[in-house]
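[1] Sequence first, predicted model second:
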Amino acid sequence: MDWKKLLTPQRLGKSEPEDIQHGRTSFLRDYDRLVFSSPFRRLKDKTQVFSLSKNDYIRTRLIHSLEVSCVGRSLGRIVGNEIVTRHKLDKYGFNASDFGEIVSAACLAHDIGNPPFGHSGEDAIRTAFQSWYGSFKQTEENFFDEAQKQDFNLFEGNAQGFRILTKLEMPPQRGGMQLTCPTLAAFTKYPRESLIPEFVFNGYKGRSIKKYGFFQAEKDLFTEVAETVGLIRRHEQAAWWARHPLAFLVEAADDICYSIVDVEDGHRMGYISFEDTKDLLNFIACIDIQQTDDSNEEKVKRMRAKAISKLIDQVVEIFLDNESKILTGEFDEDILSLSDYRNHLEKINKKTRNAVFEHRDVVSIQIAGYEVLGKIFTEFANSILSNDKKMQLIYHLLPKEYHLKDEKDIYAKILKITDYVSGMTDSYATSLFQELSGISLGTS
């Protein structure tokens, strides 16, 4: 892969690349478009870890995305400064800030497709689809081809995010928000479709195939992105590419934030003691917190900030050491898994999993998410296929833009239902569930 092509300011849906501008660059405009978008604003009421928390300090998806974006900007700029020098990219008009702006914009959007109730919300939609689809087997209905069915069997917030960015926002213009192809490629950590036969993978174990990054409905759009920035296609019989190099920095920024910040939030919620928090964070931060009169909360903030800074330095070093392998597609690993702190980060993740993610308060909300999203998905999926009186009433609860009775393509219909369900906030989904269940009547 070639950096000049990887950084082209070509927008998806536009015929020509924009001129490079050093005032308000194309990549900075990407960031601005995301900030002003409705899906980004809805992240304020979507679960990070603690759903529907009454604690004002605890992070929502919105705050998490902003923090990841800040870390990503630093990673991009530091890496970019070296890459520009190595490849003399300044003579083509590129500079370190371009790298920072691409990574920060992609980081800002990285959770934009996540449904309510966090990652358990994704699984709730998968489970609901499988149960719903299974109910039609006795009628031998064949609504989808295998690839389309796999999109729902493995419903993925990353793919939903790509769909939001490239189709659902700012319709009907082609390319949706018409972000630059570098930002969209860096956003796509898993540049492959959902259904790829094992013989195609042929034992491949790279990080970028852990999940998938786009639905069948947007495969042509991602293909255009990949070809525009020059991603390496890994197999001619599958929609599967090597990552854009900056996608590794987007992933690292996310990993840094949730590893360190989940400890801080866990402490704030009372799930992790101060002594345990100090042991987990200060192993990386290595600061003297004994000689101050700061509160424990302030000490945790200082350790969190320094730990993030240390991990940023590690990621930069590893990325630059492996740059040539990244450009050939040979490198496909989680950067933090190669850091000096990899064993300790595993210790942190184990502690937060046991003390936080498996805590009764968190688990109970996750269970509720299955009930809430399962019922909403099933009721609305049935409403677009059935004509009985109850289903007709439920159908009319759908906003008009989701009314697809005349659409013949069942795959397109169910995609619109997952668009609606995954776009909900935690509070809205809970309220709608109560209405559908007759617990509330939806009156003000």
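    Nice, thanks for sending it over.
[2] Going by C-alpha atoms from here, please, whenever you check contacts or count neighbours.
    Will do.
[3] so where does residue 365 fall, helix or strand?
    Element membership of residue 365 [criterion: DSSP states H and E] is helix 360-383.
[4] Spit out the contact partners of the closest residue to residue 188 other than its chain neighbours.
    The shortest distance from residue 188 to any non-neighbouring residue, by Cα to Cα, 6 or more residues apart in numbering, is to residue 213 (5.9 Å). By Cα atoms under 8 Å, 6 or more residues apart in numbering, the residues touching residue 213 are 156, 158, 159, 162, 188, 189, 190, 191, 192, 193, 194.
[5] Correct me if wrong: the fifth one contacts residue 160.
    Looking back up the chat, that one is residue 188. No - when contacts are counted by Cα atoms under 8 Å, residue 188 is not listed as touching residue 160 (11.0 Å).
[6] Flag every buried residue along stretch 152-166.
    Buried residues in stretch 152-166, counted by 16 or more other Cα atoms under 10 Å: 152-166.
[7] Take this one as well and set it beside the first:
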Amino acid sequence: MIPERAPYAEYPEHSRGRLTPEPISRTRNAYARDRDRIIHATAFRRLKEKTQVFVAHEGDHYRTRLTHSLEVAQIARSLAHALRLDTDLAETVALAHDLGHPPFGHAGEDELQAQMEPWGGFDHNVQTFRVVTRLEHRYPQFEGLNLSWETVEGVVKHNGPVSHRLDEPAWKAIADYAPGWDLRLGTFASLEAQAAAIADDIAYNNHDVDDGVQAGLFSLEDLADVPLIGPVLHGVRRDWPDIDDRMIRIEAVRRMIGAMVEDVLAETEARIAADDIRSTEAVRTAGRMLVAFSPGMLADLGVLRKFLFERMYRHYRVNRTRSQARRLLGEMFQLFMAEPATLPPEWSGKAGTSDMAKRARAVCDYIAGMTDRYAIEEHRKLFSLDLALDL
């Protein structure tokens, strides 16, 4: 049975509309239509070979940005359902949240930020905004995907107000865009967008544990004394003393996701009641995020994140991959800046300008859109004479 939506939920029939007005769909509400546009976007398909921590060719079972986005969408939709929010909007923001990530995860983002430092910087959240409002070309009547106001707002503000960031060069795209369509950048986003944001935290913390064990970066025994996951592992072994380590890992991750979801639901319901939230306006003008972890869960997650940082994100094998990825992207960026004619035709025209800031942004957009595999192959073609002769 579908519960009645709460008064502080977003209602698609009350959407503030799209920047370019369009006829209402007969088959889908506004947020479901946004979701479908994201799923059909080129940038969404490319997520299948963009990585979280590992490079896409390192193993078939590690998370990619695509599998991660689907897992975030599932958790976001579950949270929204339990909180009586609009599940389509929560799912839509979750599916869109990583569209701006470059190849090679955070290593790729760090390198593009370094290369773009003189030309306005790089931020994956802003790049996601640029993808959905400008870079996707699928419709003759407008740039981008022409998503509804609430979806674009959620993409920009799912982690909270951003007006304090508009002076940062990387955020110029949003600062320039907002006057034409006020996204209320100083307020919080909808509860649906907040649910997508915390679903991201739940997904990556749990699945990095899963991937790290599978990759041999640490063992289940190493996790025994880590808050949250340690007690869960103990409980699984107590309840299922005869199952193997693979099933212990899977069951522990499943239980940990469940525990984090229940914690978010309890904390969120308490905050909504304490702040007397009765409308979407009250959500936006609240003095804090309403969809949140409890203080106890946050403390446990802090210890888990510290463990993952030390044992996974800075493991020497991961460091080597990060180093290779940064060199690869940096070399391509510098070559394209010096010789824009080496870019594919659809990009060389954009980068062929004498305005170096515009050239840099075109080069950055091209590289940010690459998958891991494409970036590796493109680098080989550019820097290996044998491969270049075969083109």
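    Yes, it's here. The shown structure was predicted, so the numbers you read here are calculated from the model rather than taken from an experiment.
[8] Mind checking the TM-score on these two?
    After superposition, the two chains reach a TM-score (TM-score structural alignment, normalised by the length of structure 2) of 0.84; 369 aligned residues with a Cα RMSD of 3.0 Å.
[9] Could you pull out the buried residues of whatever helix or strand comes next after the helix holding residue 365 of structure 1?
    Note on helix 360-383 of structure 1: by DSSP H and E, the next helix or strand toward the C-terminus is helix 389-395. Using 16+ other Cα under 10 Å as the test for burial, helix 389-395 of structure 1 gives 391, 392, 394, 395.
[10] and if you look at stretch 132-151 of structure 2?
    132-137, 143-151.
[11] Of those, which belong to helices?
    The members of the buried residues of stretch 132-151 of structure 2 that map onto helices under DSSP state H are 149, 150, 151.
[12] Structure 1: which residue goes with the last one?
    In structure 1, the residue matched to residue 151 of structure 2 (TM-score structural alignment) is residue 183.
[13] right, and its match touches residue 105 too?
    Yes - because the distance of 6.6 Å satisfies Cα under 8 Å, residue 183 of structure 1 is recorded as touching residue 105.
[14] Spell out the residue ranges of the helices in the stretch 151-300 of structure 2.
    For the stretch 151-300 of structure 2, the helices defined by DSSP state H, counting those that start in this stretch occupy 172-177, 191-214, 229-239, 245-274, 280-284, 295-308.
[15] Single out the most deeply packed of those.
    A comparison of those by mean neighbour count, using mean count of other Cα atoms under 10 Å, puts helix 191-214 on top with a mean of 23.
[16] Now do it and helix 295-308, the angle between them.
    40 degrees (axes from the mean of the first three to the mean of the last three Cα atoms, to 10 degrees).
[17] Which residues are in contact with residue 80 of structure 1?
    Listed by Cα under 8 Å, 6+ apart, the contact partners of residue 80 of structure 1 are 95, 96, 97, 98, 99, 100.
[18] And it, how close does it get to residue 100 of structure 1?
    Residue 80 of structure 1 is 7 Å from residue 100 of structure 1, where distance means Cα to Cα, to the nearest Å.
[19] now swap in residue 149 of structure 1 and tell me
    Distance from residue 149 of structure 1 to residue 100 of structure 1, by Cα to Cα: 37 Å.
[20] Compare the two (neighbour count), which wins?
    Per other Cα atoms under 10 Å, whichever of residue 149 of structure 1 and residue 100 has more neighbours is residue 100, with 28 against 20.
[21] which SSE is that one in?
    Residue 100 of structure 1 belongs to helix 96-109, assigned by DSSP H and E.
[22] Nice, that's everything, thank you.
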